[in-house]
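> The following block contains a protein sequence and its predicted model.
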Amino acid sequence: MKIVKVETFLVPPRWLFLRVETDDGIVGWGEPIVEGRAESVAAAVTTLAERLGGADPTAIEDHWQVLAKGGFYRGGPVLSSALAGIDQALWDIKGKALGVPVHELLGGPVRRRARVYRWVGGNRAADLADDGVRAVEAGFDAVKCNPTGQLRHIEGPAAVREIVDRLTVLRESVGPAVDIAVDFHGRFSTAMARRVLPLLEPLMPMFVEEPVLPEFSRDLARVTAATSIPIATGERLYSRWDFRDVLPTGIAVAQPDLSHAGGISEVRRIAAMAEAYDVALAPHCPLGPIALAASLQIAFAVPNFLIQEQSLDIHQSHGNQLLDHLVDPAVFRFADGHVERPTGPGLGIEIDETAVRRAARTGHRWRNSVWRHVDGSFAEW
C-alpha cells in the first residue's frame, strides 16, 4: 500500500480537511487547522506531503519523526497542525486497512463511553443562564463558558464583580449537579488571575481554562498556588516538550488539541506524561468532525481522560454543521452527557466526500476578532 494523493479542503465555517488516498483505494481523513490561519496550514501540508508520495502510510511513527524533525526547523502552531492532520489521516488509513478503530491500535478501550460538555454563551447573565438551562434540558451535565469580554491588565471591583455575578447566575440556573468549566482565553494577567480565582471558589468550577497566556506558563505555579480551583491549559501548547515545563506547575487538566499538537501520536504521549503528574486529559476541540473523531480515539484509549469538548451548537451560531459532512451523524449522538465508544474502523466516521468538495467550492477566510482597549491599545481576544 502506497500514498498516491494528498488534498486539502477549506470547509466552512472555519475548518481545513485533509484527504490522503492510497493506491489500493483506502482514504484517510485528517483535520489540520490553526483557526484563522487555514491557508498557511494548507501550504505547510503541501510542503510536508512532498515526503509522502509513494510511501507506506502504515509507517506512522517514522513519518511523524521525519515530518516533525526532518526539516531542521521544527515546532510552532502551523507546522505542528499540518503534521497533526497528516498523522490523523495515517491512523485512519491504518485502522481501515486492519478493520479496527484506532483506539484498538493504541492498546484497546479503557471505557465504554466518554463524557462531553457543551459550550454556553450569551451577552447578558440571563442569556448565559438560559443557554445553560437549554444545555441541561438537552441532556448535558457539564457546560463551559467564557464570562468575560476584554480585560485590562489589572481590573477594578466592577469588572471583577461582573465576572463573579455572571457565573453565579449560571450556577444558580443549572444547579449543583451540573459541572461548569470556565474559559478565560488567556485574558487574565497573573495578577488578575490571583485576584479573581479565589472569588470563584464557592461556585466550584470543574476547572478554569487558560487563565493566563501560554507565554506565561512558567507563572502557572503562582496561579495554582493561589486557588483551590483546578487549572487547565494546553490548547496553545504544541508538543510534549511544551507540556514538559507546564505539568510540574500544579495544573489539574491538560488540554492538547488533536489538530494542533501533532495529532494522535503526540497527544497519546502527552497524555502519558500528564498521567505521571496526576493531571487529567481534556482534549481541546471547538473544531470539525474529523478533529472530534480523532479526539475520541484518544479519549477511549487513555486512562486519565476527563471530558471532551465538542462544537455542536457552539454559542448557537454554527447550527449542526459539525454533522453536515458525515454519512452517518449518529456516531456523534450525545446522550446523558456522554458519547458511546465508536466501533467503526479508523477514526470511526465516514466522511461525505461529495459534501466536502461542494463546501470547499465556497471555502472560507475566517479570522478571529481583533480587540482594542478604550485607549486604543491591543486587547487579548
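In hand now; what should we look at?

> okay, CA-based contacts and neighbour counts for the rest of this
Will do.

> ok, so what distance separates Asp56 from Trp64?
According to CA to CA, to the nearest Å, Asp56 and Trp64 sit 13 Å apart.

> Between those two, point out the one with more neighbours.
Set side by side, Asp56 and Trp64 show unequal neighbour counts under other CA atoms under 10 Å, the larger going to Trp64 at 20 against 15.

> Which secondary structure element is home to the more buried one?
Trp64 is part of helix 60-69, with elements assigned from DSSP states H and E.

> Second structure for comparison follows:
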Amino acid sequence: MRITDYELFEVPPRWLFLRLETNDGVVGWGEPVVQGRARTVRTAVEELLDNYLVGEDPLPIEHHWQRMYRGDFYRGGPVLMSAIAGIDQALWDIKGKHYGAPVYELLGGYARERVRVHHWLGFETADDIGTLARSLVEEHGFTALKMNATAELERIDTPRAVKEASARLGRVRDAVGDDVDIGIDFHGRASKSMAKRLVTAFEEHDPMFYEKPVLPEHNDVLGDLAQRTSVPISTGERLYTRWDFKPVVREGHVDIIQPDLSHAGGITEVRKIATMAEAFDITVMPHCPLGPIALASCLQVDACSPNAILQEQGLDLHLEEANQALRYLSDPSVFDYEDGYLSLPAEPGLGVDIDESAVRDAADHSVDWHNPVWYHRDGSVAEW
C-alpha cells in the first residue's frame, strides 16, 4: 500500500480538512488547521506530504512522525505541529481502516466505555446565560459546561469588572445547581494581576477548573495562582509538543492538561503527552473547539487514556444553527449525546464517515475567518 494523492479543503466555519488516498482505495481524513491561519497551515501540509509521504507506505506512522518532525532543523510551533497533526490523524484513519479496527484498539484498547463531554455557553449576557445553562442541563442532559471568565480586560481593571464576572458565573451556578460542573476559560485574557483577583472572586461558585488563567508565556506564575485557590488549574491549548508540556507537568502546579489533537502533533503525540501526565497524577482534557474529524481523533485518545476526564466539543460553537457541522458526516449519529456522554466510535479508523460531496460543496465557498482584534480604552491592543 502506498500514499498516492491528497486534497485539502477549507470549509466553513474555519476548518481545514485533509483527504489522504492510497493506491488500494483506502482514504484517511485529518483536520490540520490553526484557526485564522488555515492557508498558512495548508502550505505546511503540502510541503510535508510532497517531501516525505507521497509514494510511501502509510502504515509506519511513528517513523513518518519522526521524519516530519526531525527532518527539519526548525521544529515545533503552531503551524508545523498542526500540519503534522492533521497528517497524523489521516494516517491513523487509514491504518484503522486497513486493519478493520477503531484507532483506540490499535493503541491498546479502551480504558472506558464512553466519554463525558462539556458544552460551551457562549457570550450571552448574565441574564441569558443562566437560562441557556439550565436548558442544556435539563433538555439535553449535559453534566458539564464551560464559559468564558470575562470579555476584554484592562491589565489592571476595576472592582466592577471583577464583580460582574463573578456575578455572571453565579447566575450559571444558581441555574444548574451543584450537580453540574462549570469550567472557566480565561482564554489568556487576564494579566497575572487580574488572574490573582479573579481566581479568588470565582471560588465561591465552585468552578470545576480554571483554563489558561494566564498566557503560556507566563506559566511561571501558575504556582502562585495555585496557592491562591483550591480550584484545579488547566492549560495546554497553546502548547504543541511533549517537550512544551514537560516543564508544566514537572512543576506540578497544573491539575489538568489540554493538548489539542489538531495542534499538538495529532494522535501519536497527544497519546504520549497523556501518558507523561499520568505519571504525575495529572488528568487530560483534550482541547477541541474544531470540527468532526478533530473531535473523532480526540475520542480515540480519550478512549485509551486512563487519565482522560472530559472532552471539549465545539461542533456548534461558531455556527448560526446548532450542529450544522454534522452536514460533513454521512452518519451524524456518531455524535449523538446521551446523558452528557458520547459513545466510543465503533467503526474502523477514526470512526466517522465523511460526506465528500458535502465537503466539496462547502469548499466552493470562500472562507476567510480571523479572530477579532480587541482594544483597550486607550487604543492599545488587548488579548482576545
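Here it is on my side, so go on. In this text, all values refer to a predicted model and were calculated from it rather than measured experimentally.

> TM-score for the pair, please.
The TM-score (TM-score structural alignment, normalised by the length of the first structure) is 0.98; 381 aligned residues with a CA RMSD of 1.1 Å.

> May I see the buried residues of the helix holding Trp64 of the first structure?
Of the residues in helix 60-69 of the first structure, those buried under the neighbour-count criterion (16 or more other CA atoms under 10 Å) are 60, 63-64, 67-68.

> so what corresponds to Ala144 of the second structure in the first structure?
Alignment of Ala144 of the second structure against the first structure is given by TM-score structural alignment, with Ala142 as its counterpart.

> follow-up on the earlier one: so which residues make contact with the helix holding Trp64 of the first structure?
Judged by CA atoms under 8 Å, 6 or more residues apart in numbering, the contacts made with helix 60-69 of the first structure from elsewhere in the structure are 48, 51, 74-75, 79-80, 83, 87, 90-91, 265.

> so which two of those residues are the farthest from each other?
Across the contacts of helix 60-69 of the first structure, the longest distance by CA to CA is 21.7 Å; it joins Arg74 and Trp91.

> Comparing these two, which residue is more hemmed in?
Summary of the neighbour comparison: Arg74 of the first structure and Trp91, criterion other CA under 10 Å, with Trp91 having more neighbours (28 against 13).

> Quick check: that one touching Val100?
No. In this structure Trp91 of the first structure lies outside contact range of Val100 using CA atoms under 8 Å: 10.6 Å.

> And the strands in the stretch 101-250 of the first structure, which stretches?
Along the stretch 101-250 of the first structure, the segments classed as strands by DSSP state E, counting those that start in this stretch run 113-119, 142-145, 179-183, 207-209, 231-233.

> re earlier: number of nearby residues for the closest residue to the match of Ala144 of the second structure other than its chain neighbours?
Excluding the flanking residues, the one nearest Ala142 of the first structure by CA to CA, 6 or more residues apart in numbering is Asp179, at 4.5 Å. Around Asp179 of the first structure there are 20 other residues, counting by other CA under 10 Å.

> Tell me the counterpart of Asp179 of the first structure in the second structure.
Residue pairing (TM-score structural alignment): Asp179 of the first structure is matched to Asp181 of the second structure.

> surely that match meets Thr143?
Yes. Asp181 of the second structure is within contact range of Thr143, at 6.3 Å (criterion: CA under 8 Å).

> just the buried members of the contacts of helix 60-69 of the first structure?
In the contacts of helix 60-69 of the first structure, burial by neighbour count holds for 48, 75, 79-80, 83, 87, 90-91, 265, counting by 16+ other CA under 10 Å.

> So what's the residue count around Ala299 of the first structure?
Around Ala299 of the first structure there are 28 other residues, counting by other CA under 10 Å.

> Over to the one 10 residues further on?
Counted with other CA under 10 Å, the neighbours of Glu309 of the first structure add up to 22.

> Give the equivalent position in the second structure for it.
For Glu309 of the first structure, the equivalent position in the second structure is taken to be Glu312, counting by TM-score structural alignment.

> mind checking how far its match is from Ala325 of the second structure?
Distance, Glu312 of the second structure to Ala325 of the second structure, using CA to CA: 15 Å.

> Then Ile309 of the second structure?
Summarising the geometry, the distance separating Ile309 of the second structure from Ala325 of the second structure, computed by CA to CA, is 24 Å.

> higher neighbour count, these two?
For Ile309 of the second structure versus Ala325, the count of surrounding residues by other CA under 10 Å is larger for Ala325: 21 against 15.

> tell me the SS of that one?
When the structure is reduced to helix, strand and coil (DSSP: H, G, I helix; E, B strand; the rest coil), Ala325 of the second structure reads as helix.

> show me what contacts Ala277 of the second structure?
Ala277 of the second structure is in contact with 249, 257, 283-284, counting by CA under 8 Å, 6+ apart.

> Am I right that it falls within a helix?
Yes. The secondary structure assignment for Ala277 of the second structure places it in a helix, going by three-state DSSP.

> Residue in the first structure paired with it?
Alignment note (TM-score structural alignment): Ala277 of the second structure maps to Ala274 of the first structure.

> how close does that match get to Asn304 of the first structure?
Look at Ala274 of the first structure and Asn304 of the first structure: by CA to CA, they are 8 Å apart.

> which stretches of the stretch 101-250 of the first structure form helices?
Per DSSP state H, counting those that start in this stretch, the stretch 101-250 of the first structure carries helices over the ranges 102-105, 125-137, 157-174, 190-200, 220-225, 240-244.

> Can you say which of these is nearest to His364 of the first structure?
In terms of CA to CA, the element of these nearest to His364 of the first structure is helix 125-137, at 27.7 Å.

> Which strands or helices does that closest one pack on?
When contacts are defined as 3 or more CA pairs under 8 Å, 6 or more residues apart in numbering; DSSP states H and E, helix 125-137 of the first structure sits against strand 142-145, helix 157-174.

> So Ala346 of the second structure, which state does it fall into?
Following three-state DSSP, Ala346 of the second structure is assigned to coil.

> What lines up with it in the first structure?
Matched to the first structure by TM-score structural alignment, Ala346 of the second structure sits across from Thr343.

> Tell me how many other residues crowd that match.
Other residues near Thr343 of the first structure come to 17 when the count uses other CA under 10 Å.

> Tell me the one among the contacts of helix 60-69 of the first structure nearest to Val27 of the first structure.
Nearest to Val27 of the first structure out of those is Leu90 (CA to CA; 9.1 Å).

> So the closest one: helix, strand or coil?
When the structure is reduced to helix, strand and coil (three-state DSSP), Leu90 of the first structure reads as helix.

> what residues are up against it?
Leu90 of the first structure makes contact with 20, 28-29, 57-58, 60 under the criterion CA under 8 Å, 6+ apart.

> Out of these, which comes closest to Arg365 of the first structure?
Nearest to Arg365 of the first structure among those, with distances taken as CA to CA, is Trp29, at 21.5 Å.

> And the aligned partner of that closest one in the second structure, which helix or strand is it part of?
Structural alignment places Trp29 of the first structure opposite Trp29 in the second structure (criterion: TM-score structural alignment). Here Trp29 of the second structure sits within strand 27-30, counting by DSSP H and E.
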